[in-house]
Each structure stands twice: as C-alpha cells, then as structure tokens.
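>>> show me how the following folds:
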Amino acid sequence: MLKDFFGKRKKYASIPSEQAKTDVPEGLMQKCKGCHKIYYRKEMKKNVNVCPNCNYHHTLTAWERIDSLFDENSFQEWDKQLITSNPLDFPDYEEKMKKDREKTGLNEGVVTGEGTIEGHRVAFAVMDSTFRMGSMGSVVGEKIARAIENAKDESIPFIIFTASGGARMQEGVLSLMQMTKTSIAIKRFSEAGGLMVSVMTHPTTGGVSASFASLGDYNFAEPGALIGFAGRRIIEQTIREKLPDDFQTAEFQLKHGQLDKVVHRHQLKHVLSTLLQLHQKGGKSLETNS
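Purely as a prediction, here's the structure:
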C-alpha cells in the first residue's frame, strides 16, 4: 500500500507542466502587467483592478467603473438602444460589431446616464476599451453629445471617463465629425454654467484626446495612463528626435501642464465628491478630508 502511495505520487509528479497548468481553472489567476506578479482574479477585482504590489492600474469595464464610483441603485442608463449601422458598407464591420456586443454585453463603446456620487446627482459617460478598443464612431459621439445636452437641461454636472484608441476608421469622416459635435455640445454646456470633469484612463488617444477628453473644467487622469494624439513612433519619425521614456504618460502630461491632477483610483471617488460638493450652490470645502 505504501509502495502504491509513493508510486502514485511519482506518477503525478511526472505530469508535464503544460498539462498541470490545465488543472487550474481558466480565469482564476491574473498576472500584473506592471510587476508581473500573479494574483487571484477575485483579489484584484476587490482592489478595483489595481495591483496591490506596484499600483499598476489595470483596465476597468464601463460597468466595473460605474459600480466602483456611483451610489448603489442610483444609476439610470440613457440611450442604451442606439446601435451602430454600417454607413460606408465597410467589409465585415457589422459582424465584428455583433461579436463585440456578445462579448461585452454592451451595444456600443460608451455607457451614458445619470447617478449619484455621495448623494450628488451627475450625468456621465463611461467609455469601455473592451468594445472596439473604445474607438469613437458616430453612435459613441451621439451618445456623449446627448448626455451633455441632458446635463445642461437638468442643470447637473457632467463627468466623462475616457478610454479610446481614437476614431473608428470603419466610419471614415462620420467618425471624425464626432470631434466637432461633442466639442460644440461642451461649449453650450459651459456657456450655460455647467461643470464638466474629464477623467482620462488608459489609453486615451487620437481624436478623443484631441476633442472632448481635454475640454473639462477639470482634467484628471489615472496613474500611468497613455494620453496623446499620434503615436510615439510617428512623432519620432516626424521630428527625427528620440522622445522621453515617459512621453505621453499621465505623469508627463501633468508635468507639462496638460492635466490638473493624476488621481489614484482608490482616491477618485473622494476627489470627485469633493469637487461636486464645492461646486454645488452653497457648497462648503471638505478640508478635513482632503
């Protein structure tokens, strides 16, 4: 019996590592992209997808972002029914959109609506990089513009969380037009006395960074977020110079006056609620908590 026991143990030990890996349920573990340590996925989720070791900010989906910031049961979604068509008859575009809808549970790369943060009512838009890399198409621009208009009509602040690879090439100039449309909506909102807060997350690039992402009364970003218009390689080839290693990071943008603050994800709710308190009629500073 003892011989059989050790024999089984030896047999188990001889299983190739590739086969042993299959014994671990898929999706149970997650490797940090910053320090490469491995954590239980539940542990990472509990920490709002921030690495406990190196503070690397991993991607959040739109709904994870909403759940982490807004008061429970305060969320009301707007324009969920809007779905992108294929205006240019771009090959396979409709099929790819269908797959993204099935994979993410979203109809488009942005979720808009209203909710409360520590009791303060706000309108918001949350972009989701897991849907077409958060690319800006006609529906993304339309939903954001409508959300801004609703915020103006309701006289409430507007907060946007950006995450995008830029304009959606499958929609051509219709995608680029969203830069103008959203910027005009923000201008009208500002003239009406509205407060807009932009929070740029990784990555915020292309036409999104060059339009609504950078037009907030307050422009924040999460640590390490990539923020910029053109890519590093294109810029280096154009100016024929080597760019700094931290070029286009949130920290670089802050240092050069393009951001007001880089905010750790764990502090974001407090920072936003403090701003909302300060800007409400008769609001008082929360100096004791700042």
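>>> from now on I want contacts and neighbour counts done on CA atoms only, so please keep to that.
Will do.
>>> which residue, other than its chain neighbours, is closest to residue 85?
Distances taken as Cα to Cα, 6 or more residues apart in numbering put residue 94 closest to residue 85, at 7.3 Å, once the chain neighbours are dropped.
>>> where's that neighbour relative to residue 83, distance?
Distance, residue 94 to residue 83, by Cα to Cα, to the nearest Å: 10 Å.
>>> how about residue 199?
With distances taken as Cα to Cα, residue 199 is found 25 Å from residue 83.
>>> between the two, which one's more packed in?
Each of residue 199 and residue 83 has its neighbours counted (other Cα atoms under 10 Å); residue 199 has more, 26 against 14.
>>> helix or strand: which one has the more buried one?
Secondary-structure element containing residue 199, defined by DSSP states H and E: strand 196-205.
>>> same thing with residue 111?
strand 110-117.
>>> correct me, but residue 284 touches residue 278?
Yes: between residue 284 and residue 278 there is a contact at 5.6 Å, judged by Cα atoms under 8 Å.
>>> for the stretch 101-250 of the chain, which segments count as strands?
Using DSSP state E, counting those that start in this stretch, the strands of the stretch 101-250 of the chain run over 110-117, 120-127, 158-164, 196-205, 218-221, 227-228.
>>> let's see this one next, to set against the first:
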Amino acid sequence: MILEHFKHKSYKPVKKVDIGPDCVIKCPKCESLFFIEDMDHVNKLCPHCGKYFKMTARERIASVVDEDSFIEYFREKKIRDPLKFPKYKEKQMSLRRKLELDEGVVCGIASIRNIKLAIAVMDTDYLMGSMGSTVGEKISKTVELSIKKKLPLLIFSASGGARMQEGMFSLMQMAKTSQAISKHNEKGLLYISVMTNPTTGGVSASFASLGDIIIGEKNALIGFAGPRVIRQVTGTELPPGFQSAEFLLEHGLLDMIVPREEMRNTLGNILSLHAHVNKSRGVRR
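The predicted structure is shown next:
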C-alpha cells in the first residue's frame, strides 16, 4: 500500500492557452499582474490599486467628451525643422507613421453634456509632448478658434517642456500661447487648464498656468525645472512631495485635484455652471 505512493501517476494534460505577451500587464505600483481586459479602459486604471497608466491624447478625449462629438482641427502636414537638427525630421516621420499623430497635441471642437467647447490635448508619446513651433501654433489656433466661435476652452497639458531640437523657436511658443490666452481672457471666455503627469518646463510656465480654473490630476508631476537643478541653484533641500499636484494645491497653485474617474463629471459641472451664469446675465455665446 505504501508503494502506491511511489508509483508514477498519469495526469490528463491541461489545454494550453496562449495568452500572449500583450495580454497581461504588471502594475508598476502594486506589482499585480492582470489581464488587459480587466483594466478600466476609459480611465486607464489598475484594477487592484487604482494606479494611473499613461493615456494617449485620443484616449483622454474619449474619456471626457460626449460620444462621437469630437471633430479634429488643424492637422499639420508639414514637418518643421528650423535648425536642421540631425535626424529630427526622420524621427518625426517615424512617429507620425507609428502613432498616427501629426504632432504632440490633438486639437478640435467637442461637447461635454451637450455644451460645445474648444479642446487641445497633449500626448507624451510624441517626443514627450514637448512644445515645438507646431505644437505652439496648433494650441494658439485652438485658442483663436475658441474666441471666434465664443466657446469655452479646455486644455489638457502633458509635456516635458520646450523642445530642444528647435532651440529659440521652441521658447518663443511660450510667449505666443500666453498672448493667445490673454486675448481669450479679454473676451471674457472660460479657460479650464488641466495639468496631468507630467506638466513641466515651458508648458507649465506658459499657457498651462494661465487658466481661469486650474485642475491637477492626482499625483501628477508639475513644475518648471527638475528637483536636482533647483537644489543646485538654491542650495536648499526641497520639502517632501515637492512638485506633486497635492503639494501645489496645498500652496495655492491649483484650484482642485480631480481623479480621472471624476474628471468628466467635474468638467461638465463647471461648464454647466458657467453656461447658466452667462444665460442669467444675458450673455450671448
């Protein structure tokens, strides 16, 4: 009877299922493994800990606007390379084919709760969402479109800052976009700025910080220079959580922090309130 335990046992083979390398994701925060189909695909959240995964511009647009309401404007066919930077043009051509984007920002008109607005959403997949001359031009045109049609303006920022391959031409976009926002403000139109992870450099120092209402995404990195550079320049140790959205809210640089899953409702509430106030004042839109 004891020998029975040492006999070779036969087992029926389990049917193999090829899940493929692209079917499973590991969360960088909680290190849980989960199937892609279990992810909250609208808001790109880890189903276990709620960690935010990177969103493309089109995913972010789809998560906040009314279904089938987005109409894209200002697609750019030309590739600008003012400094003839080595391999810069080839890199952009490759990204255009791979990502089906013309640049680091997607612009157009959409609606939230049937309220029309002009919208621009940056995409870090395209050269880290850096702001070159084309990005600055597209954002400025979106602001001008908002003024022409008397629409509220919504910009989602996600950027590593100015684009080094364009040098001074890139830095000039800070003034260009800021001037456009100034004209928008003079017309008394609403501008909502949403800073996502990351919003840094020349973007944070220009149009992203000029909103009538400035919203931060939870745990977003927001700042101008990096912590290491700031420490070297000031010679001081930085406080814990420096340059996080929560730190900026505490120090008055943001109006609110909104989780992704609440972003659409929050934006809808702001736009509805603004439309109601304009209507009560007899303001024509």
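>>> ok, back up a step: would you turn the strands of the stretch 101-250 of the first structure into JSON lines with distance to residue 137 of the first structure?
Output for these, formatted as JSON lines (distance: least, Cα to Cα, whole Å):
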{"stretch": "strand 110-117", "distance to residue 137 of the first structure": "10"}
{"stretch": "strand 120-127", "distance to residue 137 of the first structure": "12"}
{"stretch": "strand 158-164", "distance to residue 137 of the first structure": "11"}
{"stretch": "strand 196-205", "distance to residue 137 of the first structure": "14"}
{"stretch": "strand 218-221", "distance to residue 137 of the first structure": "23"}
{"stretch": "strand 227-228", "distance to residue 137 of the first structure": "18"}
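>>> out of those, flag the one nearest residue 261 of the first structure.
strand 218-221 (5.1 Å; Cα to Cα).
>>> map residue 60 of the second structure onto the first structure.
In the first structure, residue 60 of the second structure lines up with residue 65, judged by TM-score structural alignment.
>>> which secondary structure element contains that match?
Applying DSSP H and E, one finds residue 65 of the first structure within helix 62-69.
>>> run the angle between that helix and strand 158-164 for me.
If you take axes from the mean of the first three to the mean of the last three Cα atoms, to 10 degrees, helix 62-69 of the first structure sits at 140 degrees to strand 158-164.
>>> tell me the buried residues in helix 62-69 of the first structure?
Neighbour counts over helix 62-69 of the first structure (16 or more other Cα atoms under 10 Å) mark 62, 65, 66, 69 as buried.
>>> so residue 171 of the second structure makes contact with residue 177?
No: using Cα under 8 Å, residue 171 of the second structure is not in contact with residue 177, being 10.6 Å away.
>>> against the second structure, where does the strand holding residue 199 of the first structure fall?
Under TM-score structural alignment, strand 196-205 of the first structure corresponds to residues 191-200 of the second structure.
>>> likewise stretch 221-235 of the first structure?
Counting by TM-score structural alignment, stretch 221-235 of the first structure sits on residues 216-230 of the second structure.
>>> pull out the buried positions in that stretch.
Residues of stretch 216-230 of the second structure classed as buried by neighbour count (16+ other Cα under 10 Å): 216, 217, 218, 219, 220, 221, 222, 223, 224.
>>> ok, those vs residue 42 of the second structure, which is closest?
residue 217 (15.4 Å).
>>> next up, the contacts around that closest one.
With contacts defined as Cα atoms under 8 Å, 6 or more residues apart in numbering, residue 217 of the second structure is in contact with 194, 195, 196, 197, 245, 257, 258, 259, 260.
>>> again with residue 214 of the second structure
Applying Cα under 8 Å, 6+ apart to residue 214 of the second structure gives the contacts 192, 193, 194, 195, 254, 255, 256.
>>> show me what contacts the nearest residue to it once chain neighbours are set aside?
Nearest residue to residue 214 of the second structure in three dimensions, chain neighbours excluded: residue 193, at 4.9 Å (Cα to Cα, 6+ apart). Counting by Cα under 8 Å, 6+ apart, residue 193 of the second structure touches 154, 155, 156, 157, 208, 209, 210, 211, 212, 213, 214, 215.
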